[in-house]
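Trainee: Could you look at this predicted model? Sequence included:
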Amino acid sequence: MEAPPYRLAGLSCCLALVFVSGCTVGGSAPRSEPSTTQAAVPVAANDLQNDYQRVIRDVLPSVVQIQGRQDLGSGVVYDDKGHIVTNAHVVGEQRTFQVTTVNSEDPLRARLVYSYPEQDLAVVQLDRPPKGLRPAAFGDSKKVEVGQIVLAMGSPLGLSSSVTQGIVSATGRTVTEPSEGGGPGATIANMVQTSADINPGNSGGALVNLDGQVIGIPTLGATDPGIGAGAAPGIGFAIPASTVKLIADQIVKDGRVTDSGRAALGITGRTVVDDEYQAAGVAVVEVRGGGAAAQAGIEPGDVITRLGDTEITTLTSLAEALAALRPGDRTKVTFTRNGDEQTVDVTLGEQ
């Protein structure tokens, strides 16, 4: 069972670093220093190090720190007009921000263009983009492969312009974030799983390949159920570049999301339990007029138990099943009404 993820919400903290210097302990007896020879560094290691340093030089200037009234996160410069893409949970309910670039310690004022919590993405824009602002290059999500070396760039724990390294651990993950209230939040499909360290403050930053392309926006890490809310090291998730570009392009052009590509039933629901207090389905609380569920005859009070071939036990499982589909897809929905099981064909709408 995969560990449930936690969202890397904005950071507000004080950080103390303790440095311990080296020391020598012992008597006064003289001793001779051993002779040493430096081992030759393999050419391949030098090449890899050079690749790391080249990518950092090329991409890090495109990664910024975003500071709200209380929370702190990261962002990626999207174009030369000062648009910056980040996570929706980084901007929260705020509309103005202070943005610090790599090349300047003086914060720049930015305003929210649009936030799309359903995909946990948002775009802010600098009021006065500085000269030399460098947009990042975004890669092709279809070319991301397990085992690729990646670097995560951002401001973990408030340490701006930090870089960690790892690999792509998996692709195509569907992950549901928690909401501020503790329930299920955004369900995001096709996420990139990485072993690069992702900590609070990394949210909205850049996951970069060795070609200097952003392949994802780091968004959340996993928790280890065995240690409560503690982080599970080496398990982080990033929104794929293709999704970032789909959403950000619309926000930059239209000021909002006009085509999400996210399938929807058009209901408000809640998880219900059976007589043994086990999650047993999603009760329909409200049906949106003209939506997919309404057109299929689904009514408030129905309990959805299956979508296509997928068993539905919770709101999270329903959201994850829908994340694998597209608006306009036809599927079957199985539900119970007054104790009787029914199945209807549904043409999915758009969220």
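Mentor: That came through fine.
Trainee: contacts, neighbours, all on C-alpha from now
Mentor: Fine.
Trainee: which stretches of the stretch 201-350 of the chain form helices?
Mentor: In the stretch 201-350 of the chain, the segments counted as helices under DSSP state H, counting those that start in this stretch are 241-254, 292-296, 315-323.
Trainee: which secondary structure elements does the second one contact?
Mentor: Okay, so that is helix 292-296. Judged by 3 or more Cα pairs under 8 Å, 6 or more residues apart in numbering; DSSP states H and E, helix 292-296 is in contact with strand 340-347.
Trainee: Tell me the buried residues in the strand it packs on?
Mentor: Buried residues in strand 340-347, counted by 16 or more other Cα atoms under 10 Å: Thr343, Asp345, Val346, Thr347.
Trainee: and if you look at stretch 267-285?
Mentor: Neighbour counts over stretch 267-285 (16+ other Cα under 10 Å) mark Ile267, Gly269, Thr271, Val272, Ala280, Gly281, Val282, Ala283, Val284 as buried.
Trainee: Next up, a structure to set beside the first:
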Amino acid sequence: MSRGSNWQTRILVLVAGLTALSIGAPEAAPRIGGTDAQAQSVFRDARGYTVRIRTRIEAPFGADKLGSFFGAGFLVDAERRWLLTNAHVVGESPSEVEVAFADGEFQPAKKIYVDSFTDVAVLQVEHIPTGRRPAILETRDEVAVGETVGAFGHPLGMHFTGTRGIVSNVTDQAGPDLLQIDATVDHGNSGGPVISLRSGRVIGIATAGFDTDKSDRMNFATPLKDVLRIIKLLKAGESPVPTLFEFTLLRNDQGSHTMEVGATSDPVRWPLQSGDRIESVEGVGEVQTYSKLVTALRGCRGSARLSVLRNGKSIALQIAPAMAEPVLERRGLGMDGALISSFLWDDGAVFVERQPLRVEFVMPGSAAEAQGLSPGDRIESIDGVGYASLEALRSALHARPEGKVARIVLRRWSPSDNRIFDFHVRELPMEEIVEVGPQAEEVAAR
């Protein structure tokens, strides 16, 4: 069972857009790596719709890090002033985001939507410079292997720079479908456009690259099929948050998901059986990959029908999936420098279940760090009381006597081969309790 919940950790990639702002370099004209007139035209257009993004995170959830980071993005809707980028560029945590067009100043940007699965974020800015045209997005379902592409962004602080390569493969070994490209993707490229040099259309979003000397030409981009579905739902005023997949899908020897079901944790919502093979979604069509199933069920509220192969026969199943937790609605509580939140467990096989509260982050130099709390610790109890939700803990802290030291029991992964967990007792003075999340206000600062 994997202990990671982020597909990027499973593929062992270097997140290619989050690096300290201290790397910054002066803005440079695009480098195109050749004199091909078509590439020159494509990169000239890309300079007009691509932006620089800088992000500051002070209370990181999950895989996010504390600090200031930068990446790329691009304009996709001038009327709505919408930009596309990677979720990991702007963070899944509360963050301050600013963007700048070429030859322009940084301005604040608002996160409209953030998607953990596809690693995509939609931003909105107040002002689009005069004459800027949005990128043209490719609407084809499939991208041809061998297609010549360019990646445009800010690698290693070289702002508004283009690199060239081809689409080498389409893979889902990391979880979601990804385009494997050999155009260079480096620190600062993440969130930028990957463009067909034949058509000039954006075919993907630069996402990640392998962090080894021998694989510097193996990089990845998020294809647009699921992204286009997200944008369509947002424009219609509907939520594109994916459904909660409360079942496992088996993987093959190459690490890719098959469409064969391993087990389900909620047979009422998902009346699947081990060995079932998911074939199609009614009204959408066949689904051959995990990503296509996610896309097919986006916007599904209430129920849907699946065609499933069971014991050699195709049968129809009515499902009633719940919606996953919206990233932008995540909330937490800061307790003496430890960020606490409810945790959605992912074992790496499309299986999720609610777990008790856990420590997401510990602020350096805080009382929580001094007491030995660590990210990933589960909160078993506080003063002998277990809390099944963040709301229950919040209510208890509101009623807590001032100055009372808390005795906290933690559950932690054990380094021993003989047991899975260890339990530890820590004490916190509970002098600083702060809410973190959308419209969060300080609960107490004693």
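Mentor: Good, I have the coordinates. Here the structure is a predicted model, which means the values were calculated and not measured.
Trainee: sorry, back to before: any idea which of the buried residues of strand 340-347 of structure 1 is closest to Ala296 of structure 1?
Mentor: Val346 (5.7 Å; Cα to Cα).
Trainee: out of the helices of the stretch 201-350 of structure 1, nearest to Thr174 of structure 1?
Mentor: Taking Cα to Cα, helix 315-323 is the member of these nearest to Thr174 of structure 1, at 6.5 Å.
Trainee: hey, where'd the strands end up in the stretch 201-350 of structure 1?
Mentor: Assigned strands in the stretch 201-350 of structure 1, in chain order: 206-209, 214-223, 231-240, 263-264, 267-273, 279-287, 303-307, 310-311, 330-337, 340-347, 349-350 (criterion: DSSP state E, counting those that start in this stretch).
Trainee: For Thr86 of structure 1, which of those strands is the nearest?
Mentor: strand 214-223 (7.5 Å).
Trainee: what angle separates that closest one from helix 241-254?
Mentor: 110 degrees (axes from the mean of the first three to the mean of the last three Cα atoms, to 10 degrees).
Trainee: one step back: what would the strands of the stretch 201-350 of structure 1 look like in JSON lines with distance to Gly166 of structure 1?
Mentor: Conversion of these to JSON lines gives the following (distance: least, Cα to Cα, whole Å):
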{"stretch": "strand 206-209", "distance to Gly166 of structure 1": "10"}
{"stretch": "strand 214-223", "distance to Gly166 of structure 1": "13"}
{"stretch": "strand 231-240", "distance to Gly166 of structure 1": "8"}
{"stretch": "strand 263-264", "distance to Gly166 of structure 1": "33"}
{"stretch": "strand 267-273", "distance to Gly166 of structure 1": "37"}
{"stretch": "strand 279-287", "distance to Gly166 of structure 1": "37"}
{"stretch": "strand 303-307", "distance to Gly166 of structure 1": "36"}
{"stretch": "strand 310-311", "distance to Gly166 of structure 1": "33"}
{"stretch": "strand 330-337", "distance to Gly166 of structure 1": "39"}
{"stretch": "strand 340-347", "distance to Gly166 of structure 1": "41"}
{"stretch": "strand 349-350", "distance to Gly166 of structure 1": "36"}
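Trainee: among those, which is nearest Pro178 of structure 1?
Mentor: strand 214-223 (10.1 Å).
Trainee: how far apart are that closest one and its match in structure 2?
Mentor: For strand 214-223 of structure 1, the mean deviation from structure 2 after alignment is 1.5 Å (mean Cα distance after the TM-score superposition for structure 1).
Trainee: thinking in terms of the whole chain, how far from its middle is that strand?
Mentor: 4 Å (Cα atoms, centre = their mean, to the nearest Å).
Trainee: Tell me which other helices or strands it touches.
Mentor: Judged by 3+ Cα pairs under 8 Å, 6+ apart, the packing partners of strand 214-223 of structure 1 are strand 5-7, strand 206-209, strand 231-240, helix 241-254.
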